[in-house]
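Engineer: pasting the structure only:
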């Protein structure tokens, strides 16, 4: 399928009808064509359709290609068009147009980007494998392995794209990253396909489908277009998506822009002439000055981000100044700053520090005194910089550079090592490697694609680009994954700062590492880069698996020894199928994680031993609201001596709190149970010392999460009189405690004994609550419960 425009009708005019003019930011679009994104499954083959197909030709496409590449292989393009026309013969758009109009439009968009012959041919053939009888082998024999590979890459993406399920979408995007890491042209063809389908999205009847496609475009394809520097494509995709997702806001902003355009039409030329005069007088040799408006989506996004009204925006109008050289850019900047008041905080130098996609320009904001004290944004760049800003990768296309051509007989094969030098491609590939599941990869990649940049430096002066809100941990992982894994502290501008500190532009960051250091599960809560999050999650998963593996091996060894039977690996291998374990390691992990009982494994190996044994007395559990979260599940317990992700339970017999001396007991199938060292229950484990673990509180983490509650148990003896329970709960709340459970264990005529479970911060807080209870009216005795 063509990917996005299925099940459409020509009757719906749509919100984007009546375009066909120069849009803001120089995005030139044609009026909506009658063809849309996908063919009807069963087409009609009458004489009128055949005549319509015959009327479609590649003449204009070939004329465009010859204009920028006189040496293009026109014969191959014509052969590809004829192959596509014949393959799609009889297939129609839902509005009755021949289907060939869609691949022809995609190829034309690629020609507007001035891409190579292989890309143009791929645009013409990109739907043939999916929708026609042509096979990949036939394409390879007729057009070569490069074109066949490109068509195959786009086809695999489109098949999954038709599914609305999030996991399918994530798997689709995963394949896109792999495909474009081998050949970036896959992405460029896909962007052209998506752009044409978005231009005709208004023909889709179902609102939910239109909005799903628009949201996917806004979340994935527009950021990818920005990453490869294709600003025109990004801008049009955003505005088309915005018109579908926020039609009322879009209409309102367009109406305001139309009004301002009418009001200010007479002063645009005056402003352009004034800017050119000031710059030329300073010797900048201005080539051209163009005025533009911000696009509706960029206006809306800025209003949302800064929570301001339309009237408060100072850069609705912007001007681009083209000068012949890099030096002239700074001459023009100095002239404008000398002639007009500068708007504070608006200057950005992307020439000395380009964006990750290669964008270079000087941005500044000034107030023109005449006419009307107008606040404007000015972008200053060379024609070469402007070409890169508009067309991105296509403007300095690797395939056009003779020195980049591979030493193979097949022209146009992708120089993979050069593509992989792009830092953002490296980051996406590393996220792909570290993410455990497709949907996790999609989440982490969105983090990598979005957000503005901050620029920080290593002590040696290396520039590191990070998203806005990045922390020293993100910085460490940006330098190198091993640096991030072993990070233990950071200095920002020479001062020791917390790892959660938000970095600012120009910060110098020194990362302190330690041999044997490892990522903390708590880092995941504040990192903002997908690369850091994927690496941290991978480490936690590996550490959790290793901990479960060791615990499972110990549990199984003990279980087989208790029954006096052989528990060798040879025996265990015979029961792997019964527990759906692929290997012994998987079985150990399942037992250590508590998914499989050690006794169940023994009974599976020796069925004759199976008997109805009395269930062992387990440690009392908390009510659900009292139960602490497990490490690795989102909070990370403040304990040391445990592997990351190990299952942990607090004993209900002694209710340990920060401040208590504690010890861990390995419980079969349950992970580790934490007891106080004075707990009487520990005597029952005296004959199995291998089950004891030396653990302690991580008091730095405890202080960091001082508001995190723990549960302590208090025993109270008080008068059996009306209002006593209210008195007790009020006394607890006055000292910042919270009653989560209360039980009357003994009630007599004049007194009663009560157990109260209270949420407190630590042992000192519990002592404060106990002191408060002792001073309450009617209370005769209060102490910490021992059991």
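Structural biologist: Perfect, thanks for sending it. Not measured: the values here are computed from a predicted model. Residues are numbered from 1 along each chain as shown.

Engineer: switch to C-alpha atoms for all contacts and neighbour counts from now on
Structural biologist: OK.

Engineer: neighbours around residue 494, how many?
Structural biologist: By other Cα atoms under 10 Å, the residues close to residue 494 number 12.

Engineer: secondary structure class for the closest residue to residue 469 other than its chain neighbours?
Structural biologist: Leaving out its chain neighbours, the residue that sits closest to residue 469 by Cα to Cα, 6 or more residues apart in numbering is residue 502, at 5.4 Å. Judged by DSSP: H, G, I helix; E, B strand; the rest coil, the three-state class of residue 502 is coil.

Engineer: try this one side by side with the last:
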């Protein structure tokens, strides 16, 4: 067990003038407060706050942060309240301790999950005012993870490890506190995936002796070369890649263990930026660089502010070796992140401005989420994962401003990040001078111009293409201001779109009784209320579709047809989408268009496991360059339509024989039948149009087939009319001319109505 003396010694290494007496007094205060309390490991409870404080010394934190770490569990686990701590150690320490203290267990005794979420909200809001709050919490969680094996409940162990991996590791990553982040990540990996962890550790241990040997020889060779070039090196050190990052790289890129280029890593700390580039040249003269492995994060920093030169080379004996080259200030920023700006003295006014900027960015993100904390329907953990914890990208405005966004953000997210007025009237965008849809996904480094139109307004479908809570909130606010009729229309359109993407169906394919059954088991009293909820973004249409279908899709065959430009690489780009979504392809057919040599057609047969995958495929492939359109092939519905045509054709073919039979054997005794006979052909065709409307609406999903199906329907109706007129002439049937003409007008009006409705639907899709 560590001691207070060890803590003081660590602090004095970076802060010789620290108030030793005050720190010892805080330690004694915590020791007395926790007297008699034990950890699960059997150690005195004071060992935990002491280890938390020791973890913080790696960040060179100030005295108040150390003292707050020593006292952080006192208000929660003892009878001493926060006011006593403020009186003894000052308001600043009191604020830090308050931010870390969880909410009362008594108040939340019936809902501990809610207590955890509310405590997390409190922690983050306090951290927006003072970043030291979150740093203490990270150090606290690190020691808890080190002692997690002493917890006797397996489900609690897994919950803590998962929570750490999903929440605290991403926070450490966002703040660039790499040492804490890597250690937390490896401890979670060890707990959650012990077999994979042990396998990688065993391989690392096997290679350690050789790696150290080649590492020392590489460092020696670099030192000799820099002396000849008269470049002053601040530091030259080997770099160990953490276990979990090795595992992720193996999973992501299907590398062999030897193929990972940064298992052997060297970090070079130079005095100036020009020296960094000179060092890059020296390394490339000594070793052969690997193609496409040079990354200049000095000229173009990462979204989190990280700066360094990266290069991977074929090192000694051809072993893959990675070099990171940076200045001291860049190194401190990279290793200690936001903590470097608060506790390290290394820079100039520029560094101070970066500190304020880093603090502002963190605070802005948290306070933006705070606006939604009061919403009882808010899925706070999901919002945190998207807005703060997710991997980040950065994009440029035409003016050169850098906008930080979560990975997979779209142009809509960017528009609202710039200004809500731009988001509300966004119509389309230009990415790297190419015009794209407003829902296009952005990549790091894109230069994006948002094009607005005063007549354009947010649609509920935009919610499907946004990642940030800011964009979602602004869209919902704009939609809520729309009229009730418009909200119903927006919700209906969004539901129709999701229904087609997931099932290939039209709204007409769902009966009113099916909707009624769903409404009876839902909080919505009418179909209009349901559409309003979907339009406002309060209800996900896929939830309705899943309920209507009673169960989600598990696995079945789905066929896609993709029309592309006949160019090299387009097919491969489409297939990559299936690989990225982890979807199994069972069959691929590709043909060149006979009419247009510049066009080709790909048919892909895939196994779909999730209802959302269909939507993801169609949206992702539609955004691939040189893809003209993608369609979901639904042949069985086309078969039903063809069978319908055959049935009607057969009825019309035998109809004259039926007429002759009725005239000969039935009408002498029942003259009424003689009156209605001339109209029966028209009635058959009209009934066909009503029945066929459902088939027509769910089959007429592809624009290029629309003309063919419509022409067939028109021919069938004309054939029916010819049969009716022929029967009147041949059998000398008496008719009411006006009534007969009215029937013809009614028939063709109905056909035109179906055609117009489906044509409008196709445009929306």
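Structural biologist: Thanks, I have the structure now. Not measured: the values here are computed from a predicted model.

Engineer: picking that back up, so the residue nearest to residue 469 of structure 1 touches residue 466, yeah?
Structural biologist: No - contact criterion Cα atoms under 8 Å: residue 502 of structure 1 and residue 466 do not qualify, at 11.0 Å.

Engineer: look at these two and report which has more neighbours.
Structural biologist: residue 466 (24 against 15).

Engineer: so that one, which state does it fall into?
Structural biologist: strand.

Engineer: which one in structure 2 is aligned with residue 245 of structure 1?
Structural biologist: Matched by TM-score structural alignment, residue 245 of structure 1 corresponds to residue 192 in structure 2.

Engineer: so who does its match touch?
Structural biologist: 158, 161-162 (Cα atoms under 8 Å, 6 or more residues apart in numbering).

Engineer: pull out the buried members of the residues you listed.
Structural biologist: Buried subset of the contacts of residue 192 of structure 2 (neighbour count, 16 or more other Cα atoms under 10 Å): 161-162.

Engineer: for structure 1, what's the longest helix?
Structural biologist: helix 247-281 (DSSP state H).

Engineer: list the buried residues in that helix.
Structural biologist: Result for helix 247-281 of structure 1 [16+ other Cα under 10 Å]: buried residues 250, 253, 257, 268, 271-272, 274-276, 278-280.

Engineer: the strands in the stretch 551-700 of structure 2, which residues?
Structural biologist: 556-565, 584-592, 599-608, 627-633 (DSSP state E, counting those that start in this stretch).

Engineer: turn those strands into a markdown table, including distance to residue 7 of structure 2.
Structural biologist: Output for these, formatted as a markdown table (distance: least, Cα to Cα, whole Å):
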| stretch | distance to residue 7 of structure 2 |
| --- | --- |
| strand 556-565 | 61 |
| strand 584-592 | 56 |
| strand 599-608 | 57 |
| strand 627-633 | 62 |
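
Engineer: do you know which of those lies nearest residue 298 of structure 2?
Structural biologist: Each of the strands of the stretch 551-700 of structure 2 has some distance to residue 298 of structure 2 by Cα to Cα; the shortest is strand 627-633, at 35.8 Å.

Engineer: list the buried residues of that closest one.
Structural biologist: Under 16+ other Cα under 10 Å, the buried positions of strand 627-633 of structure 2 are 627, 629-633.

Engineer: I am finished for the moment; much appreciated.
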